Each structure stands twice: as C-alpha cells, then as structure tokens.
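In: Sharing a model prediction with you, sequence too.
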Amino acid sequence: MVLRTSATLPRWALFVCRCTNGRPPSRNSIMSVDSSPSDTPAQRLSHIGLAWELTSVTGWGVYGTNVLRQLAVGGGPAPVLLKQPARFTPDPLDAVIFAPLLAQQQQLFAMVSQGGRVTPANLDFPVLKTLFPGFKTITAGRVFFGKPDIGVIFFENTRITPEEVSASRAYARIVAGSTWNRDVLRAHGVQGVELVLQGIDPVLFHPMPRRPFRSGTFTVFSGGKLEARKGQDIVLAAFRRFHARHPDSVLVTAWQNAWPEKTHDVAHSGLVQGVPETRADGTLDIGRWAVTNGLPAGSVLDMGWVAHKDMPRVLAACDAAVFASRNESGTNLPAMECMAMGLPTVVSANTGHLDLIGTVHEAPRVFALRDQRPVRHAPAGWGTDGWGASSVEELESVLERLYTDRDEARARGRRAAEFMCTLTWSGQVKALVDVVAGAIHP
C-alpha cells in the first residue's frame, strides 16, 4: 500500500510503497511521477536516491558527499539520501546545504521502520547503490529499491563467479570507477557496465603556494589506508634508502585504517618488519613503526585521521606525493587530488592508476613506476589480473630524480593540474546522471 504522509514531508515521500514479508513490492504497486516533456533523458529525472554512506575520511564517503553536493546545487534531479552519515564533518556551508537532506533521510527511515521493524520499500525514482564483493550492497540498499537500481562498484578481486554475474543482473546499470574495472566486468559477461571516473573539487584542490611545516625539508606525501594492496611497505622501504642519503627529507603519511586487524598483510612481502601498534584510541602508531623499520624518529610524520576539507593544507606542505599501490580499483582519489594541486605525483603503472598516467603520445604528467612485478601475497582465492608490485629500486630512483630535478617535477605537476581540470566533480556527476537517465530512457 502507499504510505500516507503529512503535508510537511517532501513530495518524494508520497511515492514510497510498503512491502510485506521482507520482499520488495511488485513494480505495479509503485506510483508514477508525472513529468513534462524534456529535451534530454537527464532532464526527465526528478530525483535520484543515494543508498550510500557519507563520511569525511574514506574514498567512498568523499565520493558520495560530492555526488550529493552536486545534485543538491546543480539544478538537475534532486538527491534523496537513504543512509545516515558516519564520521561526517562537512564544512559550514555544506552543513547548510545538507541539513534538509539529512532531515529527509530521518523522515524516510521513520516511515519504513514503524513499530521497531524495518520494512523494505520501493521508491518511484532510480537509486544509486554502492556495491561490494558479490555485487552486495549496504543495509540501506537492501531496504530501499529504486526504479531502477543502479550499482556503483570498485573492486580488486578479478575472480568473478557465475553466481556473481547472475547477481549483477539486479542492476539496470553498473558504474565502474576505472577502465580496468570496466574491462574486467565486461570480460566476465557482466552487462550494462558504464565507466564514470571520480572527480576532484577544484575549490579545495588546485595549485597554491607551498606552505612548508619546517624550513629546509624535502617533504613527500603518501596516502591510503595501510594494507599490502596500497603498497606502503614499498614506499617505506624506498624512503628508508632515500632518507639515508637525504636526511633533510620527511615522509608525511595519511595511512590510518579503520580496520586495524586488516593491516597485517603489509609485512608479508618482507620489505618491512611487523605492523604498527594500535593505540588506545584505535589509531595506528605509524611513527613508531617507521622507527622499528630503521628510520630516525621524526622522519615519518603520520597525520592521523584527516578530514577531507583539511587535506589541502597538508598537501601544501609537501614537495611530492607517492602512491605505490599493487592495485587500485578506481583512479585513487588522493592521487587525483595531489595532481590537482600541481604536486609532482608518483603512481604505480597498474590497474586504476593507468587512467591517470595517459598515453605515450602525451607529455608525462606523473612519474609512473613501470617496473611492475607479479604479486606474490594476494588474499587466498583472489584473482589478481592486472595487479603489480612496484620495484623498491625504481621508486628510490624516482625519489632521487624528484629531489634533484625540481624543474621537471614542477613541469609534470603543472600538466597534472591541467589534466585534473577535465575531471571535476561537477562534470563527473553529470556523467553519472547521464548513465542513470540512460537506464530509464535508453
């Protein structure tokens, strides 16, 4: 049946339908939204739901926050937030923009959880759902069903079973976050796969004057949650050699991991000893771990959890950035943001990073680690097609080049910033809306 709502609820709430026995209601129980003729399919969309957890400290959360912001202010389909944010610290202006959307989310959740029991519901507009291994979605994605559902996926494991391919058919479209992800899905027979890269916020991330935190230092930034896949063991091993020759160098890291128990594989390569201890507050003691691995105290500074809005200040203190990932399912949002700031950036030449590197016919905009070796310690049962382990020796050599040839480093940084102007969130969210519209009006 159709929920009866008060006049104070937004119009979209009138199109929520209840279902019984934990199953989505039949499609013929969903009310239709009248729309006037438009020039493009995207203009016919009135709303887009987001079964997406917003946070200020993870890639998924930052992606969702920017989708929500662009939809809220872009004049296109209105966003409907379906999941309560967590660890979310918007800036004051975003707080104003998001306030009514957060209130709507609470109202909608109350509508489907009457009597203390959550009942799945259909919505009369498309819903974007974040997908995880097996094409499964978060809790909100199992409660709210769109017309239709659109999946958004970033994955590392290239072993996709027939059962998972079958599960993918629940989505009218699946948005892949990198060319590598798209190609792997299509090779396994997944249908309706479209490519939409992430974007950058040029208000936050753009070339700006450097603001060193200490005079006379050469400061290298490295980000990403600590795990073997992100290659921090490679970075630490190469920086240890580099620092021995250049004691004026400092490694600034944003390597915290919300799941400390998942950091243990970082030592499997043998490039580093042990894993960081977990402090009483749940954060990883990266500085002490670096000392254990032969670096002087103070040569590695971990920033802890950095809110996204505060990251430009950290990057403005740096001379270069390094990302030696063995795999990137997407295009590595922190690397993109470093590039947008004109920071000379080093990336491993594998998987999602390939979208950032460009072709041999273009002037280089990053320093690509081309020596990619087979990955020896992947999770049991995983496929690792396209993964690669960067050479410590090559990264050490690139760091030396960054240190000695500042002119070339700055030139690549400028080209990187120019390239990132083509990948702003406003443009990428428009591309995402076009995919959604194409699923409804092919």
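Out: Structure's in. What do you need?
In: C-alpha from now on. contacts and neighbour counts both.
Out: Noted.
In: Okay, and the nearest residue to R414 once chain neighbours are set aside sits in which element?
Out: Using C-alpha to C-alpha, 6 or more residues apart in numbering and skipping the chain neighbours, the partner closest in space to R414 is G342 (5.2 Å). For G342, there is no host helix or strand (DSSP states H and E).
In: Count the neighbours of G342 for me.
Out: 30 (other C-alpha atoms under 10 Å).
In: Contacts only, for it.
Out: Contact partners of G342, counting by C-alpha atoms under 8 Å, 6 or more residues apart in numbering, are 206-207, 410, 412-417.
In: 7 Å instead?
Out: Residues near G342 by C-alpha atoms under 7 Å, 6 or more residues apart in numbering: 206-207, 413-414, 416-417.
In: And it, how far from K309?
Out: In this view, G342 and K309 are 17 Å apart by C-alpha to C-alpha, to the nearest Å.
In: Likewise for L54?
Out: When distance is defined by C-alpha to C-alpha, L54 is 14 Å away from K309.
In: Those two: who's more crowded?
Out: L54 (25 against 15).
In: Run through the residues that contact the more buried one.
Out: Going by C-alpha under 7 Å, 6+ apart, the list of residues near L54 reads 61-62, 64-65, 85-86, 88.
In: Comparison target below:
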Amino acid sequence: MPVNAIALTWPPSAIHGWGVFGTNLLREALRRGDVKPITLFPMQAEYMNAADRERFQGLIAEQQQIEKQLAGAQGDITLGGVHVLHSLGNDLAEPPEAARFRGEPNVGFTFFENMVFAQDVVARNAHFQIMMAGSTWNAEILQEIGFPRVGCVFQGVDTDAFKPAPKTGWFGDRFVVFSGGKLELRKGQDLVVAAFKRFHERHPDALLVTVWLNPWPAIMQDLAASPHVSTLPDVNTPFPNCINDWVRDQGVPEGAHIDLSPTFNADMPALLQECDAALFPNRCEGGTNLVAMEAMAAGLPCVLSANSGHLDLTGSDLSENDRCYPLSRQSPVPFGPTGSEHWRESDIDEIVAALEAIYQDRSAAKSIGDAAHAFMRGWSWRNQIDRLLSELDRLTP
C-alpha cells in the first residue's frame, strides 16, 4: 500500500541520531512531494541550522495547529491514512505522550542495545502493525522474538556534504584522530582515551578531537563501571569543559585533546576534513552509528569495532573488508549493565595497532578511506528514505 503521509512522534533536530534522522526524513518527504510529512511534537528549532528552520516553517505552523486542536483530548488519537512512526528504545519502550498517537498503520522504529525484553513484549506492542529496525542485527532479534512484520532500513548520510576534501590547516600539521558520539559506557569513549593516551606517548604530534556532547548528562555516570578510567565527568560543569577536564584527568596531556561540543550536523563535514583518522570502539550499536557513517563518507580511514550494528559497516566477513580497520578481537563485557550480555569489548592493543598502521602508511590509509567513501555513496539520505518508504509499502497490511 503506498505511503501517502508519514508522521513523526519525536522532535527533529541536528544534534543526535534520532533528531538527524527525523530532519532528513522531513527534508526528503518535502523534496519528493508525493508523501505528506507531519511532525506531532515541537521541533527543536534552536538545534537546527537556518536553512532547515526556513524549510520547515510550514511544518512548524501545522504542528502548532495540531497541538491546539488536540489540547485537552483524552485517550488515543488515530490519524487515518497516516503511517505514524514511533521511536522505540530498549524493551521497545516509548514515551507515553507519543504512545497516544496511532497511525493507519502504526509503525515502531527501533534502535536497541539492551537485550532485556519483558515476556509480553510482542503482545504489548501488537498495536504496531509494522516494526522497523535500524540494523540487520536488530531486525534479526525482532524476528527471533516473534514480531510478524519486520523491516530493516539503515540511516543515511548527506553524501553531498560528507565527502573527501583537502585540509585547510585548522590543526596545523598534527595527526588528528576524531571520535564522536554521546559520552557513555556503551559508546566506548573510555577505550578511546586509554588507547589514544598510549598512542600519543609514541607520537606527540597526535591530537584527539572529540564531539562527545551528551544531551542527557546523567548517562555519563555509567562510565563508573569502566576499568579504564579513574574519574567521572562532572555533570555540573557545562560542555565542553566537563569533557576536556575529564580527558585530562585520565592522563592525556594538555594540548593533546580538544572537545568541540556542541557541533551541529551541518558543521561536521568541515571538521572531519581536518582529520586523519576516526575511532569508534563502540561496545554496542543498535543502529549503524551515524557519526561513523559520516566519517566513512568523508573518506576518513575508520577504526570500527566489529560487533552489533557496526557489522553492517564492516561486513560480516572481515577478511574481505577493504573499507575500514575492523577491530576483530571482541570479548564479552563483564562490567556492563543488565541486558548487556551481547556487548563486546575491543582490545586496546588492537586499537593502538590500527592507529599506528594509519599513521605509518598514509597511502594505504587513503585507499581504505576512498573505499569507505565509495561504499557510503549508496547510503545517501535520498536512497535510504526511498528504501524506508519501499519497505513500508511492502509491509503495510
């Protein structure tokens, strides 16, 4: 059944994965003209660039009108003829304010990293006629636990913006290692710091550049479980100071690291073009790691943990990989939270060796970065949103 209208139950923005996904879905729907986009909650306009604020003026006005019309409404609200997309997290949960909206059909879109599911998880989510997953790994799990209609669509990349470009000299002649993603145990920034500290001892010209803003600072406290760090970020100190202070507390020298949070998505291409490598030793990704995808599209040689959603980037057969430096030594994480039995720990020695390989053989690293760029060209937001709409067409009862 063709998709005529699609509604979002989360706010688009430019600073985290869900927000960027929503923003690009709206952009593509407007570009296509054959699918009406609807946003059911206020946009985070302060976290959007000027072009998007202008582009979405009509949608913002419509959302405000919807909000007025629904003021005081009780119970569930059904949007006839609209595919309503719901963002689902661990245990396929969603905020109650979003759950009241029902589509025809109702679509659950999920990226989950925690494997603790309630026994009634399928029955509790029977109001979703379609479940969509952001990685092959997530999709296979949804099928295993019994959901009847499961689709899989990866996130996309703005391939017009994220592409190889010459350095402008922002960081001089430093060897720049980039790491991005909100700061938390799951994303492995403690491994980044531990590995970079060793690498910097060998190569004092190395510079670690991070964008680790976490919109939910309390989550950073789960780093207390890590054996690789001695202190925690101060949640009472604003970004980026709390990150810069924390990295220095781990023994990385002054001048060897800088965090540039917040950096809007539209400004990321200019930052990535100044870097020589990117590092993502994530312990688990329910999706395909948007920041890693953008780094690959920009032509950076990327060091990626070979687990969970990252396997859609590395490929399952690592022996045939020519588009990144996969971290193949993956072991269980004994200190993770409940439900993290499937998380995997990357080996710090292997991380350092991968950075060393990039540092020592820039020509080979460029070839890998070029292959990454070529691979990601097929993952443009235009292609991925087209695939999403095709999957919804296929799965709509």
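Out: Structure's in. What do you need? These numbers were taken from a predicted model, which means no experiment stands behind them.
In: what's the TM-score for these two chains?
Out: Overlay of the two chains. TM-score (TM-score structural alignment, normalised by the length of the second structure): 0.95; 395 aligned residues with a C-alpha RMSD of 1.7 Å.
In: now the second structure: which of the contacts of L54 of the first structure match?
Out: Retained in the second structure (both residues aligned by TM-score structural alignment, their matches' C-alpha atoms under 7 Å) from those: 61-62, 64-65, 85-86.
In: Translate E28 of the second structure into the numbering of the first structure.
Out: Matched by TM-score structural alignment, E28 of the second structure corresponds to Q70 in the first structure.
In: Repeat that for C284 of the second structure.
Out: Using TM-score structural alignment, C284 of the second structure pairs with N327 in the first structure.
In: ok, for its match, nearest residue in space, not its chain neighbours?
Out: W387 (5.3 Å).
In: Among the kept ones among the contacts of L54 of the first structure, which ones are in helices?
Out: Per DSSP state H, helices hold the following members of those: 61-62, 64-65.
In: Any chance of CSV for those, columns distance to L423 of the first structure and neighbour count?
Out: Shown next, in CSV, are those (distance: C-alpha to C-alpha, whole Å; neighbours: other C-alpha atoms under 10 Å):
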residue, distance to L423 of the first structure, neighbour count
G61, 18, 20
V62, 15, 22
G64, 16, 22
T65, 16, 22
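In: mind putting those in a markdown table, distance to G383 of the first structure included?
Out: Formatted as a markdown table, these follow (distance: C-alpha to C-alpha, whole Å):
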| residue | distance to G383 of the first structure |
| --- | --- |
| G61 | 26 |
| V62 | 27 |
| G64 | 28 |
| T65 | 31 |
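In: matching residues in the second structure for stretch 400-420 of the first structure?
Out: Using TM-score structural alignment, stretch 400-420 of the first structure lines up with residues 356-376 of the second structure.
In: now stretch 287-296 of the first structure
Out: Mapped onto the second structure using TM-score structural alignment, stretch 287-296 of the first structure spans residues 244-253.
In: hang on, the earlier thing: would you tell me what helix or strand the match of C284 of the second structure is located in?
Out: Judged by DSSP H and E, N327 of the first structure forms part of no helix or strand.
In: Can you give me every residue that contacts it?
Out: N327 of the first structure makes contacts with 156, 229-230, 350-351, 387-388, as judged by C-alpha under 7 Å, 6+ apart.
In: A409 of the first structure reaches Y403, doesn't it?
Out: No. With contact defined as C-alpha atoms under 7 Å, A409 of the first structure does not count as touching Y403 (8.6 Å).
In: What is the aligned counterpart of R186 of the second structure in the first structure?
Out: In the first structure, the residue paired with R186 of the second structure is R229, using TM-score structural alignment.
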